[in-house]
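Q: My questions concern the predicted model and sequence given below.
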Amino acid sequence: MGQHTIKVPDVGEGIAEVELAEWTVAIGDLVREDQVLALVMTDKATVEIPSPSDGKVLWLGAAPGDKMAVGAPLIRLEVAGEGNTETTPEVSASETAPARSAKEPEMGEPHPPEPHPPEPLPPGRPVSTAPSPATAGAHLPRPEGEKPMASPSVRARAREAGVDLRRVAGSGPAGRITHEDLDRLAVAPDAAGPGAGYRRNTSVERIKVIGLRRRIADRMAQASARVAPITYVEEIDVTALEDLRKSLNAARRQDQARLTLLPFLMRAMVQAVARQPHLNAHYDDEAGMIEQSGGVHIGIAAQTDAGLMVPVVRHAEARDLWGCAAELNRVSEAAKAGSATRNELSGSTITITSLGALGGIMSTPIINVPEVAIVGVNKMAIRPVWDGNAFAPRKMMNLSSSFDHRVIDGWDAAVFVQKIKTLLETPALIFMEG
């Protein structure tokens, strides 16, 4: 028998390290050739690491959440034959999403286990009024209205623990409550009684931030540290747009995707950035360069079980309303199902974020760096609007949009949002070229 070491593969695009997202095997497991051993994450997607041969797992090179350099030993197998070789499995670029380098232990040395936090203290319990064997002979709780006797330190301790001393049996002279009586409460059996009152929960849970959640945290910290944002909020009357959307949905073919507000917004953004192409761009602040894109690749912030992802509708400028809706549905579903490819989760040039009915009346969207603009959709509501003669009920919605003020002036941001407002309030213009 021999030993076979598998290294972290090179997943391309110049990526130097990955993050171990999950082990699918444990030490001692028997594995077969091509069986998935682990999942690692880049900044784009998740990669499966297959086994190159049959064998038995001897050693794991990292714990979930650890970052590992490309080429670092990942896992060691006991295999038939000479073994003692190191291989790097091949992965497909389409299999590929977040990344800490792990130093290889000595041959056969197991990876140190992840440290576990101490068990949290149990929450407070309702106080039992019945005497336990440990309190035999103690005075029972005093009659209603009688003040319990206890020293100031006992009273302070009881307040901190949320204990009602009126319901505690005292074992001291004349029924005085002592520290020992409070100590016994911690081991007394649960006994919920009327008037037990509220109890403090002093438990603390420590949760390691790993995988996609750590990647999101890193991106948010980067945006906060490097971008000087400006947020512009505008109110939009979408009454006519909603009427048109319902009419189009009622007449749509079965093979056409159902229209939401977002495809209309996407088409409006295509027209708006045609007049202001510098908003459809990336800003490389280290090089001092703006990379202005001809294609409009719209990222759609989508909430998934794993966390926030941004699937991309590529070349929205080349898609009509129905085409935008179909592609939006496809990439959003792929992201939620965890099957989105690296290409479907990268390359956006401008982003939309929307929480639908939970969108509130305004928000401050965080720019998806290195982009320079993001459009936030707030919830729709019927509001009274003055039409010049009287107040009339109208369907209103706010757009909260943020811009990188380092390269986008407030005037340009306002012009961009006002163009979108005009198109959404007069939706027939969305179907006109220019």
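A: Everything's here; your move. Residues are numbered from 1 along each chain as shown.
Q: can we go C-alpha only for contacts and neighbour counts from here?
A: Fine.
Q: Going by neighbour count, list what's buried in the helix or strand hosting residue 6.
A: Taking DSSP states H and E as the criterion, residue 6 maps to strand 2-7. Across strand 2-7, burial judged by 16 or more other C-alpha atoms under 10 Å covers 3-7.
Q: Kindly indicate which of those lies nearest residue 28.
A: residue 3 (13.4 Å; C-alpha to C-alpha).
Q: got the contact list for the closest one?
A: Taking C-alpha atoms under 8 Å, 6 or more residues apart in numbering as the criterion, residue 3 is in contact with 76-79, 82-85.
Q: In three-state terms, label the residue nearest to residue 231 when sequence neighbours are not counted for me.
A: Distances taken as C-alpha to C-alpha, 6 or more residues apart in numbering put residue 402 closest to residue 231, at 4.2 Å, once the chain neighbours are dropped. Secondary structure for residue 402, judged by DSSP: H, G, I helix; E, B strand; the rest coil, is strand.
Q: another one to put next to it:
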Amino acid sequence: MPVELVKLPDVGEGVAEAEIVEWHVAVGETVREDQILAAVMTDKATVEIPSPRAGVVVELGGELGARLAVGSPLAGIRFGANGDVASEKDVDRPDGRALASDVPVDPQAGSPVQTEQPYDRRPNDGHPANAHRNGVAGVEVKLAPVRPIASPAIRARAREAGIDLRLVSGSGAAGRITHDDLAGYLQNRSNASAGPRIAQRNDAVEQIKVVGLRRRIAERMAETTRRVAHFSYVEEVDVTSLDELRKQLNTKFVEGRPKLTLLPFVVAALVHAVRDFPQVNATYDDDQEVVSRHGAVHAGIATQTPSGLMVPVLFHAEALDLWACAAEIKRLADAARQGTARREELNGSTITVTSLGDLGGIATTPVINRPELAIVGVNRMMIRPMWRDDQFVPRMMMNLSSSFDHRIIDGYEAAQFIRRMKELLEAPALLLVRN
């Protein structure tokens, strides 16, 4: 039977190479037409590559993390005379016995190796050599030899929770595991595991290869800290009036408008402040030694996703009111977390805002999103006793943590810029004035 090489396709927009971030198949596995073979990433966009026909996988083009040029072999698949070696009855057996893709393939003969017993997904006979304990007391389940079908985001969630996806039943097409499937498994495991436990030593060491978005983040952070002369500045802000105004606006304008959080007010203060300090809303090409000051405020919104930190861009923040800003921030954050953000939504920011929400801490030292010159971080709001009019009064306080590129921005300029943001946030009515 002939072997056909499935090559890495041109994923568009002039991309020359892509990184393998997920294998959905293994050598010896039978695949159906259009079944996903692998997920590849380029410039933070993940693309799934399907099989052109049904066949048996005989070769993989590289390990996780390997970078392949467009047109390079991604996988080798052996096809039958009719281009189909897996019938529907082999693909989904109702009795739980071996799938066609579960049967190992003799690489010399190109045909399935006969085994003594068919694979059975029922609980095993308790023999420890053939079982895997799934974390539920007293329950052991035999693991399928096939790699389960799931998206990179689901695999990331499973790794964080210490879950072997082969234990999770998928309800999607071709047994694909969905977020609901994983959530249900975690809930069932939590219920079954409830009750007192005796702590035991755990000497396990898990080695995780840094690939995909996490590798991109690592490379970008290392390059940024190597080339940029960071310095950080922290300022205390009284946001009592702002928080009261935010609550009033959310109460008054309910129908047809998104809920206002703190972030739209911070972006509005940023927009007003860069009018007085345009040198902060700029990018620096240190290879050409050219600073570009931008009239438009394209605010990067640092967003934590299951795969890692992403920075979708709020374009032309200077043209948005508070509610339009809130709606767009929510849309961008949701798209980033769901992996649906478009390539153009992840590039082109001129200054970045970052927030850890309720985990904001007292102060942070955010890393600049190169080639930008500044990043402003929002820390947790909390009530503190403040001295006013010869007495202590409770006030809602928050710190702004910011970092600047000291090659271009002087400390005095940075302090003036943050002081201007402080003035605006402490007198939030000014943010509603369009000028």
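A: That came in fine, so what should we check first? All figures in this text were calculated on a predicted structure; none of them were measured in a lab.
Q: Checking the contacts of residue 3 of the first structure against the second structure: which ones persist?
A: With both residues aligned by TM-score structural alignment, their matches' C-alpha atoms under 8 Å, the contacts of those that the second structure also has are 76-79.
Q: picking that back up, narrow the contacts of residue 3 of the first structure to those that are buried.
A: Going by neighbour count (16+ other C-alpha under 10 Å), the contacts of residue 3 of the first structure have 76-79 buried.
Q: Pull the distance from stretch 370-380 of the second structure to the chain's centre.
A: Centroid displacement of stretch 370-380 of the second structure relative to its chain, using C-alpha atoms, centre = their mean, to the nearest Å, is 19 Å.
Q: ok so, going back, now the strand holding residue 6 of the first structure on the second structure. Mean distance?
A: Averaged over the aligned pairs, strand 2-7 of the first structure sits 2.1 Å from the second structure after superposition, using mean C-alpha distance after the TM-score superposition for the first structure.
Q: Now do that strand: distance to the chain's middle.
A: 35 Å.
Q: element containing the nearest residue to residue 401 of the first structure once chain neighbours are set aside, please.
A: Of all residues not flanking residue 401 of the first structure in the chain, residue 375 sits nearest, at 4.3 Å (C-alpha to C-alpha, 6+ apart). Under the criterion of DSSP H and E, residue 375 of the first structure resides in strand 373-386.
Q: Report the buried residues of that strand.
A: Buried, per 16+ other C-alpha under 10 Å, within strand 373-386 of the first structure: 373-381.
Q: mean offset of that strand relative to the second structure (after superposition)
A: Strand 373-386 of the first structure: mean distance to aligned residues in the second structure after superposition is 0.9 Å, counting by mean C-alpha distance after the TM-score superposition for the first structure.
Q: Identify all contacting residues around that strand.
A: Contacts for strand 373-386 of the first structure (C-alpha under 8 Å, 6+ apart): 279-280, 350-368, 391-404.
Q: go on, stretch 420-434 of the first structure?
A: Residues contacting stretch 420-434 of the first structure (C-alpha under 8 Å, 6+ apart): 236-241, 244, 264-265, 267-269, 271-272.
Q: how much distance is there from that stretch to the middle of the chain?
A: That offset, for stretch 420-434 of the first structure, works out to 34 Å (C-alpha atoms, centre = their mean).
Q: Tell me the one of the buried residues of strand 2-7 of the first structure nearest residue 296 of the first structure?
A: residue 7 (38.5 Å).
Q: ok, now which ones touch that closest one?
A: 70-75, 86-89.
Q: which stretches of the stretch 1-150 of the second structure form helices?
A: Defined through DSSP state H, counting those that start in this stretch, the helices belonging to the stretch 1-150 of the second structure, from first to last, are 88-91.
Q: In the second structure, what residue corresponds to residue 375 of the first structure?
A: Correspondence of residue 375 of the first structure to the second structure, assessed by TM-score structural alignment: residue 376.
Q: quick one: the strands in the stretch 301-434 of the first structure?
A: For the stretch 301-434 of the first structure, the strands defined by DSSP state E, counting those that start in this stretch occupy 307-309, 312-313, 350-354, 373-386, 391-404.
Q: From residue 30 of the second structure, how far off is the residue in the second structure that residue 227 of the first structure lines up against?
A: For residue 227 of the first structure, the aligned residue in the second structure is residue 228 (criterion: TM-score structural alignment). As judged by C-alpha to C-alpha, to the nearest Å, residue 228 of the second structure and residue 30 of the second structure stand 50 Å apart.
Q: So these two - more neighbours on which side?
A: The neighbour comparison of residue 228 of the second structure against residue 30 (other C-alpha atoms under 10 Å) goes to residue 30, with 29 against 21.
Q: hang on, that one packs against residue 53?
A: No - the pair residue 30 of the second structure / residue 53 is not scored as a contact, 10.7 Å apart, by C-alpha atoms under 8 Å.
Q: ok, now how distant is the closest residue to residue 359 of the second structure other than its chain neighbours from residue 399 of the second structure?
A: Nearest non-adjacent residue to residue 359 of the second structure, counting by C-alpha to C-alpha, 6+ apart: residue 380, 6.6 Å away. Going from residue 380 of the second structure to residue 399 of the second structure by C-alpha to C-alpha gives 7 Å.
Q: cool, residue 295 of the second structure as well?
A: 27 Å.
Q: more crowded one of these two?
A: Ranked by neighbour count (other C-alpha under 10 Å), residue 295 of the second structure and residue 399 place residue 399 first, with 23 against 14.
Q: If we ignore the residues flanking it in sequence, what's nearest residue 327 of the first structure?
A: residue 313 (6.2 Å).
Q: what does residue 396 of the first structure give?
A: Using C-alpha to C-alpha, 6+ apart, the closest residue to residue 396 of the first structure is residue 237 (4.6 Å).
Q: does that neighbour really touch residue 399, like I thought?
A: No - counting by C-alpha under 8 Å, residue 237 of the first structure stays clear of residue 399, with 10.8 Å between them.
Q: The residue nearest to residue 231 of the first structure: neighbour count?
A: Counted with other C-alpha under 10 Å, residue 402 of the first structure comes out at 24.
Q: Would you confirm that it contacts residue 363?
A: No - in this structure residue 402 of the first structure lies outside contact range of residue 363 using C-alpha under 8 Å: 9.5 Å.
Q: Just name the closest of the contacts of residue 3 of the first structure to residue 153 of the first structure, please.
A: residue 76 (58.7 Å).
Q: which residues does that closest one contact?
A: Per C-alpha under 8 Å, 6+ apart, neighbours of residue 76 of the first structure: 3-6, 57-61.
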